[in-house]
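S.K.: Output the structure for:
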Amino acid sequence: MRPLAALDALAELALPRTCAGCGRSGVSLCRTCDIALDRPLLQDAAAVRPLPCPVGMPPTWSQVPYAGAPARALRVHKDAGRSDLAPRLARLLRAAVAGAVEHDPLVGDAVMAGAPVLVIPMPTRGTSVRARGGDPMLTLTRLACAGAVPLRLVSALRVSGRGRDQAGLSALERAVNVRNSMAVRGRWASVVEGATCVIADDIVTTGSSLTEAARALRQAGAGHVAAATVASTVRHTGR
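M.R.: Down below sits the predicted model:
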């Protein structure tokens, strides 16, 4: 086998060769889907609000609608082990966090005052972490916060209840499923108390998970809670 052919064969084994955005074979991310993941960075994050909106849902900013190439990229990153997508998706999450900093007055005030803004990833169940071989949301949040001095990544939340997977549940079922299912880790309680927090998640749908995460943080004494997500299935209320 020629050297170049041998290298190509090794690459086929080591690298994803199906487009993460459309499924096209022979390429990990085609040109069209590459553009679809970059274009949203040219615009501000949008404020999103599900209807009906859960009581206590934090103000939330999202960078893209959950559709097309971004939606499929999020799915395969989370469920198919496409870790090569993490830097691209983290850029979208970082832009959404920037939207919270720019448009939420209390988050912006904290940054202007030089106070750290805690960016807290949505917690993942231990069984899911083991099944996936890692925590995709923690990875995205870590990359999104890298080099951003006002932002401090804090894995402050843990799953404390026995709720089941949210996929396929109605809005009401989701709300019941996650109720009282999260808590602040003991070692982070003093850090969260009085702090400005931004919850980071991949997708906002009914808002039930973000609402529960915000409840847990407020119960621990957080001064203000907002949220940022890569994508949203709900309507945008403004930019």
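S.K.: alpha carbons only for contacts and neighbour counts from here, please
M.R.: Will do.
S.K.: immediately after the one helix or strand residue 174 maps to, which helix or strand?
M.R.: Using DSSP states H and E, residue 174 falls within helix 171-178. Elements were assigned by DSSP H and E; along the chain past helix 171-178, the next helix or strand is strand 182-184.
S.K.: Mind telling me what element residue 130 is part of?
M.R.: Element membership for residue 130 (DSSP H and E) is helix 126-132.
S.K.: List the buried residues in stretch 153-167.
M.R.: By 16 or more other C-alpha atoms under 10 Å, the buried positions in stretch 153-167 come out as 153, 154, 155, 156, 157, 158, 159.
S.K.: Pull the contacting residues for the fourth one.
M.R.: Residues counted as contacts of residue 156 (C-alpha atoms under 8 Å, 6 or more residues apart in numbering) are 120, 184, 185, 188, 189, 192.
S.K.: go with 10 Å
M.R.: Counting by C-alpha atoms under 10 Å, 6 or more residues apart in numbering, residue 156 touches 118-123, 183-189, 191-192, 216-217.
S.K.: Need the buried residues of stretch 153-167 in JSON lines (columns: secondary structure).
M.R.: Output for the buried residues of stretch 153-167, formatted as JSON lines (DSSP: H, G, I helix; E, B strand; the rest coil):
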{"residue": "153", "secondary structure": "strand"}
{"residue": "154", "secondary structure": "coil"}
{"residue": "155", "secondary structure": "coil"}
{"residue": "156", "secondary structure": "coil"}
{"residue": "157", "secondary structure": "strand"}
{"residue": "158", "secondary structure": "strand"}
{"residue": "159", "secondary structure": "strand"}
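S.K.: To check against the first, give me the structure of this:
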Amino acid sequence: MPLTALQEICDLALPRSCAGCGEQRVAFCTQCRAELEDAVTAEPFEATPTPCPPGFPVTWSQAPYDGAIAELLRAFKDSGRGDAGPHLARLLRSALAGLLEAEDSCRRELALGGQLLVVPMPSRSTSTRARGREPTVELGRRAVDRSRRLVLRRVLRVARSGRDQAGLSAHERSVNLRGAMRLTGTGRTLVPGRVCVVIDDIVTTGSSLVEARATLLAAGAIEVLAATVAATQRRGT
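M.R.: Below you'll find the model as predicted:
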């Protein structure tokens, strides 16, 4: 049995604490569940970092990166709380739905009977080894589950590690990520001529999405958009 599935079973059977606020003896407390439901039923929105970096793709998000949503994301990514995955995937699915409804290129591609290529933001190999999993891929699989219009594939990889992004300014993140991504072997076959939607957990400075977009366009994608669970604005450089 995969580690993630086993962890989710353990979390359901023996909840440690609320993944959103830390309340003991519940996996997900009433207050955090209500906050999540409010976020799921809210209208998705076009997210734009401040300042907005050149080359930033049209990006739709479902929730502000704050409160229980931020805690759930941190718990899911860094504390092994796989049980938060289904809840966060609902937010990502809603953001994707907003993107598909709003953007002409998506509607046109789907009207012609095509599929949108959903591209998880790649993680550094060190992060993947430390976590033993790829959180963005997990969220993406749940978000596009059973959809005939969306096909999820790992087509991007991190070619060089660079510095840890934590604590870097928007400009430093941009420089750190420049040229950091490459296509996988699968990507070289799948990307040309496709409309691609990059998915990620949050958008902060937008540097990662800029680099992903540039890499996919250089490989022949006809358009690159993005969807995230949450968005935050970061002021200053």
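S.K.: hmm, back to that, the helix holding residue 174 of structure 1 - contacts with which helices or strands?
M.R.: For helix 171-178 of structure 1, the elements it packs on are helix 208-219, judged by 3 or more C-alpha pairs under 10 Å, 6 or more residues apart in numbering; DSSP states H and E.
S.K.: Just give me the mean distance for the helix it packs on relative to structure 2.
M.R.: For helix 208-219 of structure 1, the mean deviation from structure 2 after alignment is 0.5 Å (mean C-alpha distance after the TM-score superposition for structure 1).
S.K.: next structured bit after that helix?
M.R.: Following helix 208-219 of structure 1 in sequence order, the next helix or strand is strand 224-232 (DSSP H and E).
S.K.: so how far is that following strand off the chain centroid?
M.R.: 8 Å (C-alpha atoms, centre = their mean, to the nearest Å).
S.K.: residues in structure 2 aligned with it?
M.R.: Aligned using TM-score structural alignment, strand 224-232 of structure 1 spans residues 223-231 in structure 2.
S.K.: post-alignment, that stretch versus structure 1, mean distance?
M.R.: Looks like 0.3 Å for stretch 223-231 of structure 2 (mean C-alpha distance after the TM-score superposition for structure 1).
S.K.: In which helix or strand does the nearest residue to residue 47 of structure 1 once chain neighbours are set aside reside?
M.R.: Leaving aside its sequence neighbours, residue 47 of structure 1 sits nearest to residue 61 (C-alpha to C-alpha, 6 or more residues apart in numbering; 4.5 Å). Applying DSSP H and E as the criterion places residue 61 of structure 1 in strand 60-65.
S.K.: Show me which residues of the helix holding residue 130 of structure 1 are buried.
M.R.: Quick answer for helix 126-132 of structure 1: no buried residues (16+ other C-alpha under 10 Å).
S.K.: and that helix, what does it pack onto?
M.R.: For helix 126-132 of structure 1, the packing partners by 3+ C-alpha pairs under 10 Å, 6+ apart come out as helix 68-79.
S.K.: After the helix it packs on, which helix or strand is next? Please name it.
M.R.: Per DSSP H and E, helix 68-79 of structure 1 leads on to helix 86-103 as the next helix or strand towards the C-terminus.
S.K.: Can you identify the element that follows that next one toward the C-terminus?
M.R.: Heading C-terminal from helix 86-103 of structure 1, the first helix or strand you meet, by DSSP H and E, is helix 105-112.
S.K.: report the angle between the axes of that following helix and strand 224-232?
M.R.: Relative orientation of helix 105-112 of structure 1 versus strand 224-232 (axes from the mean of the first three to the mean of the last three C-alpha atoms, to 10 degrees): 100 degrees.
S.K.: Which residues does helix 105-112 of structure 1 contact?
M.R.: Contacts for helix 105-112 of structure 1 (C-alpha under 10 Å, 6+ apart): 97-102, 114-118, 149-151, 195-198, 223-226.
S.K.: how big is the angle separating that helix from helix 86-103?
M.R.: With the same axes, to 10 degrees applied, the angle from helix 105-112 of structure 1 to helix 86-103 works out at 100 degrees.
S.K.: mean shift between whatever helix or strand comes next after helix 105-112 of structure 1 and structure 2?
M.R.: Next helix or strand after helix 105-112 of structure 1 toward the C-terminus (DSSP H and E): strand 117-121. On superposition with structure 2, the mean distance recorded for strand 117-121 of structure 1 (mean C-alpha distance after the TM-score superposition for structure 1) is 0.4 Å.
S.K.: Mind giving me the packing neighbours of strand 117-121 of structure 1?
M.R.: On a contact count with 3+ C-alpha pairs under 10 Å, 6+ apart, strand 117-121 of structure 1 meets helix 105-112, helix 136-145, strand 151-153, strand 157-159, helix 189-192, strand 196-204, helix 208-219, strand 224-232.
S.K.: And the second one, what does it pack against?
M.R.: Using 3+ C-alpha pairs under 10 Å, 6+ apart as the contact test, the elements touching helix 136-145 of structure 1 are helix 68-79, helix 86-103, strand 117-121, strand 151-153, strand 196-204.
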